[in-house]
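Visitor: show me the folded form of this:
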Amino acid sequence: MTFPIRADSPATFAGPLPRAADVVVIGGGVIGVMTAWFLARRGVKVVLCEKGRIAGEQSSRNWGWVRKQGRDPAELPIMIEALTIWDGLTAEAEADLGFRRTGILYAAKRPEDVARYEAWLVHARAHGLDTKLLSRAEVEAHLPNAAGWVGGLLTPSDARAERWIAVPRLADAAARKGVAIAEDCAVRALDMAGGRVAGVVTERGRIAADRVVLAGGAWSSLLLARHGARIPQLSVRATVAATAPLPEFYSGAASDSTFAMRRRADGGYTLAPGHFHEFFIGPDAFRHLKPFWPHIRAELSGTRLLPAAPRFYPDGWFTPRHWAEDQVTPFERMRVLDPAPNRAEVERLRDRFDHAFPALGRPAIAAAWAGMIDTMPDVVPVIDHVAALPGLTLATGMSGHGFGIGPGVGRVVADLVAGRAVGHDLTRFRLSRFTDGSKIEPGPSL
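Guide: Next up, the predicted model:
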């Protein structure tokens, strides 16, 4: 079994750093890699800088779901495109990404859950999805129903992929397309000249470029703040566990309100809490409490507040917010954000799995880890130019939805940077929604 990528994983991309490019992409997660991929496909000279390891953070720590089901309606057009792109990536990357269209099922424990699913079907039908509401008997036809599920929601065309395999292999393919990728290369600051972006300052020197994409995940707000731009972005700790190999009783992904699971290519299942979030309380958490409060209040029973953000975390109490270009930065002090998993929650996951599937019993856990999800108050990303920093395009705050939609967002961002028509309405993802008086609230997602 391959585990999430960590700081001590060997560097794959350690070549010389170009001194100039058309575009610099900051961040080696799925969004940054796929943005670079599509820019290179258009003949653009791209450098991708990653402070640690490609896919070292949330891009290798997520559930591995590639889903349309349950998304915010504004994300659906890009997600539909993303799935089409996924269909061709294995051939284009010349590598197995573990991508399989095996379906995603949401199981309902209560009638009110079924009612929520039915309400979301309006959006599924508007976009021509194959999503359908399931009866109790139909759920049981897919899954053993010892948990007493009363109904469900199924999208057969949704998919899964092996995230800690897929993103590094996509990066390999991007490098073959001409993208210069540099690991262990933190961007310390934007290089500004004449009031606009002129490149970046990295720990290994300057790179001249008149366009920069910031796809730094949980670290994006820290770099922006260093240049006087603020976004209400917080990080949520999410625990995930991997079982040892088990008999295959369901080939896709499924969840209810207490836990989620997904079959893996190695024969085990990935398990995660259904609606459980852990916030470390740091300075930004206090600063942005107002826009986040409606979402926290709605999920209060599944939200745990932790007393302090550890040192050098993006919102740590002792994490520097200002530094000179020749100083070691928080990005270098924490190459890979690798939080410890909540071990008590892992044991509860084993209990929930046993309760749902008693014939299989309490599963042995081969590995457990955690990631820090970069989230926004309305649980949708920012995909926009930064007006205060001309030349900078921001793609962050994927809110736990980034892995599956990553190829679609990468294509959109590449065209946004190039000044081409993106083909989708990005109004809901605009940066100015946090300052123009708009009401900030989650949309009708599940």
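Visitor: alpha carbons only for contacts and neighbour counts from here, please
Guide: OK.
Visitor: residue 240 falls within a strand, correct?
Guide: Yes - under DSSP: H, G, I helix; E, B strand; the rest coil, residue 240 falls within a strand.
Visitor: residue contacts, the nearest residue to it once chain neighbours are set aside?
Guide: Leaving aside its chain neighbours, residue 240 sits nearest to residue 272 (4.8 Å; criterion: CA to CA, 6 or more residues apart in numbering). Going by CA atoms under 8 Å, 6 or more residues apart in numbering, residue 272 touches 63, 239-241, 259-261, 349.
Visitor: roughly how far apart are residue 272 and residue 345?
Guide: Using CA to CA, to the nearest Å, residue 272 is found at 9 Å from residue 345.
Visitor: any residues in contact with both of the two?
Guide: Common neighbours of residue 272 and residue 345, counting by CA under 8 Å, 6+ apart, are residue 239.
Visitor: ok, and what's touching stretch 66-85?
Guide: Contacts to stretch 66-85, defined as CA under 8 Å, 6+ apart, come from residues 104, 120, 123-124, 127, 131, 154-155, 158-161, 380, 403-409, 424-426, 428, 443-446.
Visitor: which among those residues end up buried?
Guide: Those of the contacts of stretch 66-85 that meet the buried threshold are 104, 120, 123-124, 131, 154-155, 158-161, 380, 403-409, 428, 445, by 16 or more other CA atoms under 10 Å.
Visitor: nearest the geometric middle of the protein, what residue?
Guide: The centre of the chain sits closest to residue 402, judged by CA atoms, centre = their mean, with a distance of 3.3 Å.
Visitor: does that one touch residue 30 like I think?
Guide: Yes - under the criterion of CA atoms under 8 Å, residue 402 makes contact with residue 30 at 7.4 Å.
Visitor: now do the strands in the stretch 251-400 of the chain.
Guide: 253-255, 259-263, 269-273, 277-280, 303-306, 365-375, 382-385, 392-396 (DSSP state E, counting those that start in this stretch).
Visitor: please give me the structure for this one as well, since I'd like to look at both together:
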Amino acid sequence: MATSGVPRSADVVIVGGGVVGCATAFFAGRAGLSTVLLEKRPALATLTTPVSSGAFRLQFDNPEEIALVRESVALFDELQDRGHDLELRRQGYLFVATTQDGAAAQAELVARQREWGLDDVELMSGEEARRRFPYLAEGLCGARFRQRDGWLNPRRLSQALAAESAATVLLDREVVGLERQGDRVTGVRLADGVVSAGWVVIAAGPLSAGLAIKAGIDLPIQLVRRHKLVVPDAPQVPGRAPMTIEYETGAHWRPALRGAYGLWTAPAPAEGAREDLPASAEFGFGLLDPRSDHALARVAPFWKEVWETPGLQWWLQAGYYDYTPDRRPLLGPTPVPGLALNTGYSGHGIMGSGGGSRRVIDAITGRIEPRDNPLRPDRPMLERRFDVL
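Guide: Sure, this is the predicted structure:
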């Protein structure tokens, strides 16, 4: 519940009121912990969370994230069953390859996914994919598809988690410092008071590193600007289509509103944290202009018609991906006693929020040992190849 007064103490103080912070509050409540959820803005889930596409998938290149998201999706279904309309749609994730090398890489990944227990990913030839999804271009070399993947409304998810959490929610509250007793973090300092806590959990997305440094912890996170193209009205977009991704470029789109969202995860330089992140018009042109080397029309030709629509309206939203070196989140206690992390999801925060937050609460309450937490913050960061998204 939102309140204006500042409680003196809680078992857990969570810093950050996006989807990850709200999920942390939800699981803290389930564990019987008194909880304060702090958000520096006037409402929950208004910074990075709403810029997301809201999508979720189990098609990952590592078993840890498959398990994480599988647990999150079960939570999404539970919230729906409790009467929260998350606008959840299971229209699938479709990765299409335009080269033989891309098709071979997808086949190799699907084989590994089956070894990890993900046995409902379909592997298709280009012709099979086009018969199944007629909007696709001719000449594709292969595809993989999972029907149970999909998307939801991330703000509705955040609000449902907060409502079910029983946490005391404080809005317009910025953490100006961390309280310490010796080496231990014992609470947070606000402009209008101090909240003491057994644990402080940083779940502030792109602002997490700036908070952790107050405790002398330099997080291994790089912030990269990402955009979402919003085309609100485009009748050419098939409304029942899956999330459609070109494997070679990473350009992708999904139906939304009466049109679509378009996205692209291109290599980009790291940036410093900002709350009001400007968008670049070049991003929109790169996806919409059929002459672009990563145009959406490369694998879905109807986008050429969208581009040529007289009076076409579109806009952009910008937010951060908080990349860790191995692109997996930082979950659990830090070397500083009393301070834990739930951040660094590397673009997978919506889909990983449930499973990740449960692990964080289990870690700080002793339900799991560090050796049983492969995503603990002090793990070795091993270099590896990454999937396209």
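Visitor: ok so, going back, out of the buried ones among the contacts of stretch 66-85 of structure 1, which are inside helices?
Guide: Secondary structure from DSSP state H places 120, 123-124, 403-409 of those in helices.
Visitor: tell me which stretches of structure 1 form helices.
Guide: Ranges of helices in structure 1, per DSSP H, are 30-41, 76-93, 111-126, 136-142, 163-176, 220-226, 283-287, 289-298, 330-333, 343-356, 402-418.
Visitor: mind putting the ones you listed into TSV with distance to residue 385 of structure 1?
Guide: Supplementary listing: the helices of structure 1 in TSV, determined by distance: least, CA to CA, whole Å:
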stretch	distance to residue 385 of structure 1
helix 30-41	14
helix 76-93	18
helix 111-126	28
helix 136-142	44
helix 163-176	24
helix 220-226	13
helix 283-287	22
helix 289-298	22
helix 330-333	23
helix 343-356	39
helix 402-418	8
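Visitor: aligned counterpart of residue 218 of structure 1 in structure 2, please.
Guide: In structure 2, the residue matched to residue 218 of structure 1 (TM-score structural alignment) is residue 206.
Visitor: name the nearest residue to its match, ignoring sequence neighbours.
Guide: Here the residue nearest residue 206 of structure 2, using CA to CA, 6+ apart, is residue 322, at 5.8 Å.
Visitor: structure 1: which residue goes with that neighbour?
Guide: Residue correspondence to structure 1 (TM-score structural alignment): residue 322 of structure 2 is matched to residue 374.
Visitor: can you get me a residue count around its match?
Guide: Neighbour count for residue 374 of structure 1, taken as other CA atoms under 10 Å: 26.
Visitor: same deal with residue 114 of structure 2?
Guide: By the measure other CA under 10 Å, the count of residues near residue 114 of structure 2 is 12.
Visitor: what lines up with it in structure 1?
Guide: In structure 1, residue 114 of structure 2 lands on residue 125 (TM-score structural alignment).
Visitor: would you mind measuring from its match to residue 105 of structure 1?
Guide: Applying CA to CA, the value for residue 125 of structure 1 to residue 105 of structure 1 is 17 Å.
Visitor: which residues touch the match of residue 114 of structure 2?
Guide: Applying CA under 8 Å, 6+ apart to residue 125 of structure 1 gives the contacts residue 131.
Visitor: widest-spaced pair of the ones in helices among the buried ones among the contacts of stretch 66-85 of structure 1?
Guide: 120 and 407 (24.1 Å; CA to CA).
Visitor: surely residue 147 of structure 1 touches residue 355?
Guide: Yes - at 6.4 Å, residue 147 of structure 1 counts as touching residue 355 under the criterion of CA under 8 Å.
Visitor: that older thread, need the overlap of contacts for residue 402 and residue 30 of structure 1.
Guide: Contact criterion CA under 8 Å, 6+ apart; residues shared by residue 402 of structure 1 and residue 30: residue 59.
Visitor: and the residue in structure 2 that residue 205 of structure 1 lines up against, how many neighbours?
Guide: Aligning on TM-score structural alignment places residue 205 of structure 1 opposite residue 193 in structure 2. Residues lying near residue 193 of structure 2 (other CA under 10 Å) number 12.
Visitor: residue 193 of structure 2 and residue 6 of structure 2: what is the separation?
Guide: 7 Å.
Visitor: now do residue 161 of structure 2
Guide: For residue 161 of structure 2, the distance to residue 6 of structure 2 equals 21 Å [CA to CA].
Visitor: more crowded one of the two?
Guide: Legend: neighbour count by other CA under 10 Å for residue 161 of structure 2 and residue 6, higher for residue 161 (26 against 16).
Visitor: verify the contact between that one and residue 26 for me.
Guide: Yes - the pair residue 161 of structure 2 and residue 26 qualifies as a contact (CA under 8 Å) at a distance of 5.7 Å.
Visitor: so what does residue 65 of structure 1 match up with in structure 2?
Guide: In structure 2, residue 65 of structure 1 lines up with residue 55, judged by TM-score structural alignment.
Visitor: and that match, what does it touch?
Guide: By CA under 8 Å, 6+ apart, the contact set of residue 55 of structure 2 is 149-152, 350-351.
Visitor: on that earlier part again, can you lay out the strands of the stretch 251-400 of structure 1 as CSV showing distance to residue 185 of structure 1?
Guide: Output for those, formatted as CSV (distance: least, CA to CA, whole Å):
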stretch, distance to residue 185 of structure 1
strand 253-255, 36
strand 259-263, 34
strand 269-273, 31
strand 277-280, 27
strand 303-306, 31
strand 365-375, 20
strand 382-385, 24
strand 392-396, 19
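Visitor: closest one to residue 97 of structure 1 among the ones you listed?
Guide: Set against residue 97 of structure 1 and scored by CA to CA, the strands of the stretch 251-400 of structure 1 come closest in strand 259-263, at 14.3 Å.
Visitor: Provide the aligned range in structure 2 for the closest one.
Guide: Taken onto structure 2 by TM-score structural alignment, strand 259-263 of structure 1 occupies residues 251-255 there.
Visitor: circling back to that earlier point, contacts only, for the residue nearest to residue 206 of structure 2.
Guide: Contacts were defined as CA under 8 Å, 6+ apart; by that measure residue 322 of structure 2 touches 205-206, 221-224, 343-347.
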